[in-house]
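In: Take a look and give me a structure for this.
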Amino acid sequence: MITKAPARKPLLLAPMEGLLDFVLRDVLTRVGGVDRCVSEFIRVTGSLLPDKVFLRYLPELRNGGRTLAGVPVRAQLLGSDPVSMAENAARLAALGPEGIDLNFGCPARTVNRHGGGAALLREPEVIAAVVAAVRRAVPAHLPVSAKMRLGYDDAGRARECAQAMEQGGACELVVHARTKADGYRPPAYWERIPEIREAVAIPVVANGEIWTVADALRCRGVSGCDALMLGRGMVADPGLALAIRAQDVGQGAFALPWAALLPQLARFWQLVCEDLEPRQRAGRLKQWLNLLRRRYPEAQRAFDEVRVMTEQRAIGAWVARAVELAATAGGRAPAGPAA
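Out: From the prediction side, this is the model:
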């Protein structure tokens, strides 16, 4: 008898403005376990954006819409005008992204004040119009998905908003299980996702407060979603997707050691220095080390050392020395499940 292998449960890498950009996408997909990424949102305010804007947010468009590790990247657009969104989606589609995602979840005041992001969760009819316009504007083979929160002030219209996205032609829906009013404060209300799943026939992906394997398993159980989107949890623990994957295939616990992460930290610093302005570089490394402290005790010591540095040369020397010391100590990554 031939035993059918269990279906792979998708793990997506979240878009996070100012944090999870193309630099971290490159590094985290090199670690492995991620099936698909979504870019930071590209804001559409009425004008037709030039190609250089799309390429700035998604340099992966020069690599067939994939990270250098081969993971596809879906481009995210944010806006409220159906015509402008459609025109920009058509231009973006010509550059070859894996698909187009629409942002109906950003809680930023500036975005919401101009009617974008989570503000549209008060207007399901506008959501439907935006999704439908984008769906008509791009080739039929190109996926159009959407990301939403539970609502603006409350979750009273969550089902209605999800149905508007489906009716507009979205093929997949990611639900960040908090309202705009909740911001990023824990907890995430995974228990509200089943009613959204019941309201639509398209796949639903659960998102929010998934920091550990235990969180991922609990989220799946509560939400009923096999597919998960990982955000800050993956940034804080770059081995999280591989650890979840190990559980899925029955390989037991998996942990990415600090010594094995250090070469990726060096890769991150290299990309930061190549692609970001000098004034941004030190801050980006400190930002990542700050989150890594949640998972790695060694990151606390690293953060304390780097925090007082401002010169690129000094930070580069620190990174090179840390990698060299780890290599000398023989730090290697354990074998993980298939990415």
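
In: Going by C-alpha atoms from here, please, whenever you check contacts or count neighbours.
Out: Noted.

In: Give me the residues contacting stretch 67-77.
Out: 25-26, 29-30, 34-44, 58, 60, 65-66, 85, 89, 97-103 (Cα atoms under 8 Å, 6 or more residues apart in numbering).

In: Next, count neighbours for Asp248.
Out: Counted with other Cα atoms under 10 Å, residues neighbouring Asp248 total 16.

In: and the contacts of stretch 67-77, which of them are in strands?
Out: Residues of the contacts of stretch 67-77 located in strands (DSSP state E): Arg36, Cys37, Val38, Ser39, Glu40, Phe41, Ile42, Arg43, Ile100, Asp101, Leu102, Asn103.

In: ok, which pair from those is furthest apart?
Out: Arg36 and Arg43 (21.1 Å; Cα to Cα).

In: circling back: now tabulate the ones in strands among the contacts of stretch 67-77 in JSON lines and tack on neighbour count and distance to Trp288.
Out: Converted to JSON lines, the ones in strands among the contacts of stretch 67-77 look like this (neighbours: other Cα atoms under 10 Å; distance: Cα to Cα, whole Å):
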{"residue": "Arg36", "neighbour count": "21", "distance to Trp288": "21"}
{"residue": "Cys37", "neighbour count": "26", "distance to Trp288": "18"}
{"residue": "Val38", "neighbour count": "25", "distance to Trp288": "19"}
{"residue": "Ser39", "neighbour count": "24", "distance to Trp288": "18"}
{"residue": "Glu40", "neighbour count": "23", "distance to Trp288": "17"}
{"residue": "Phe41", "neighbour count": "21", "distance to Trp288": "20"}
{"residue": "Ile42", "neighbour count": "21", "distance to Trp288": "22"}
{"residue": "Arg43", "neighbour count": "17", "distance to Trp288": "24"}
{"residue": "Ile100", "neighbour count": "26", "distance to Trp288": "27"}
{"residue": "Asp101", "neighbour count": "27", "distance to Trp288": "25"}
{"residue": "Leu102", "neighbour count": "28", "distance to Trp288": "26"}
{"residue": "Asn103", "neighbour count": "26", "distance to Trp288": "24"}
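
In: Let's compare: structure for the following, please.
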Amino acid sequence: MEGLADFWVRRALTDVGTYDWCVSEFVRVSGELLPPRVFYRWCPELRDGARTRSGTPVHLQLLGSDPVSMADNAAQAVALGAPAIDLNFGCPAKIVNRHGGGAILLDEPERVHAVTRAVRAAVPAHIPVSVKMRLGNEDMDLALDNALGVQEAGAAWLTVHGRTKRQGYRPPAYWDRIGAIRERVTLPVIANGEIWTLEDARRCQAESGCQDLMLGRGAVANPMLTREVAGGEPTGWTEVLAVLRAFGADIVGTGSEAQLCGRVKQWLSYSRRRWPQAGPLMESVKRETRLADLRAILERESGGNNDGQVVSF
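Out: Next up is the predicted model:
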């Protein structure tokens, strides 16, 4: 979710969805104590009680491999107001893995354990330390070793993405393998991966045995997915358009016109995974470089779609 679930997207999603908490983009730790400005850059919510505009708590995520440096930076983050620390052992990005971070560490359960234990010891006892991991790096052989290691190190809960690094984001996600981990550990396990719809969420819960879910790209494709999972009304296309238009209004002044249009189009592109209407709309705006023009197109679209809803801006 690096480069996607930033401050502005977190704000937009938590404005319309019900989340217990959300997680920042990862703060990369590479051997030095980072200054406060770095934490504020990746998690601006630290300046507002570590909550989004809607009041949703934001946990700060760290990515790195050196136990001492990770512990020092976790303590720094907590001093700045982070209510919880999440450790990233799941990132599949090649550049991250080449520098000894993310999913490649799953080949070294002892290192995963050491980092988790060091961070747990460095922050106050009331601050949760959680871990996010994949089922493995190249294969799933060490999944349970990693899970048991972070449990022994004192992690408060474990979030598991149901694929290895090699499998990337190719369907399917192996929710049953998350369940195999859940059956062997005593700490809470949260399931993640390939949850795009309410039906996906229910199947993931059934196959993994996990009642708690972490949503990533699926929440961007359908900003009201959490409402549907909680038993609320199905989402309408115009509701999605309203979120995109509000997002476009929020980000005015935070970059160049072309950059801001790119942000809205990036979100719209994800929407194609869930909404057939998003494809033709994406074609109509893909060359737009002025945010006002792009928002005007979204405005017209929201007044003339076929789901019977009209949303004013």
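
In: Now render the ones in strands among the contacts of stretch 67-77 of the first structure as a markdown table, adding distance to Leu230 of the first structure.
Out: Listed next are these as a markdown table, based on distance: Cα to Cα, whole Å:
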| residue | distance to Leu230 of the first structure |
| --- | --- |
| Arg36 | 11 |
| Cys37 | 10 |
| Val38 | 11 |
| Ser39 | 13 |
| Glu40 | 14 |
| Phe41 | 16 |
| Ile42 | 20 |
| Arg43 | 22 |
| Ile100 | 18 |
| Asp101 | 16 |
| Leu102 | 17 |
| Asn103 | 16 |
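
In: What residue in the second structure is paired with Met229 of the first structure?
Out: When the second structure is aligned by TM-score structural alignment, Met229 of the first structure is paired with Met214.

In: The residue nearest to its match when sequence neighbours are not counted: what's it in contact with?
Out: Using Cα to Cα, 6 or more residues apart in numbering and skipping the chain neighbours, the partner closest in space to Met214 of the second structure is Asn192 (5.0 Å). Listed by Cα under 8 Å, 6+ apart, the contact set of Asn192 of the second structure reads Thr159, Val160, His161, Gly162, Leu213, Met214, Leu215, Gly216.

In: mind redoing it with 7 Å?
Out: Asn192 of the second structure sits next to Thr159, Val160, His161, Gly162, Leu213, Met214, Leu215 when contact means Cα atoms under 7 Å, 6 or more residues apart in numbering.

In: Shouldn't the third one be within a strand?
Out: Yes: counting by DSSP: H, G, I helix; E, B strand; the rest coil, His161 of the second structure is found in a strand.

In: what's near enough to touch the corresponding residue of the first structure for it?
Out: Aligned counterpart of His161 of the second structure in the first structure: His176 (TM-score structural alignment). The neighbours of His176 of the first structure, taking Cα under 7 Å, 6+ apart as the test, are Met148, Arg149, Leu150, Ala206, Asn207, Gly208.

In: got the residues you listed as a markdown table, with secondary structure columns?
Out: Converted to a markdown table, the contacts of His176 of the first structure look like this (three-state DSSP):
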| residue | secondary structure |
| --- | --- |
| Met148 | strand |
| Arg149 | strand |
| Leu150 | strand |
| Ala206 | strand |
| Asn207 | strand |
| Gly208 | coil |
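
In: quick one: the strands in the first structure?
Out: Under DSSP E, the first structure gives strands at 11-13, 36-43, 73-78, 100-104, 144-151, 173-179, 204-207, 228-230.

In: Name the residue closest to the centre of the second structure, please.
Out: Gly216 (4.5 Å; Cα atoms, centre = their mean).

In: excluding its backbone neighbours, what's nearest that residue?
Out: Using Cα to Cα, 6+ apart, the closest residue to Gly216 of the second structure is Met1 (7.0 Å).

In: And for Ala12 of the second structure?
Out: Phe247 (6.2 Å).

In: Same check on Leu292 of the first structure?
Out: Ala236 (4.3 Å).

In: what sits against that neighbour?
Out: Leu291, Leu292, Arg294, Arg295.

In: again, only this time at 10 Å
Out: Listed by Cα atoms under 10 Å, 6 or more residues apart in numbering, the contact set of Ala236 of the first structure reads Trp211, Thr212, Trp288, Leu289, Asn290, Leu291, Leu292, Arg293, Arg294, Arg295, Tyr296.
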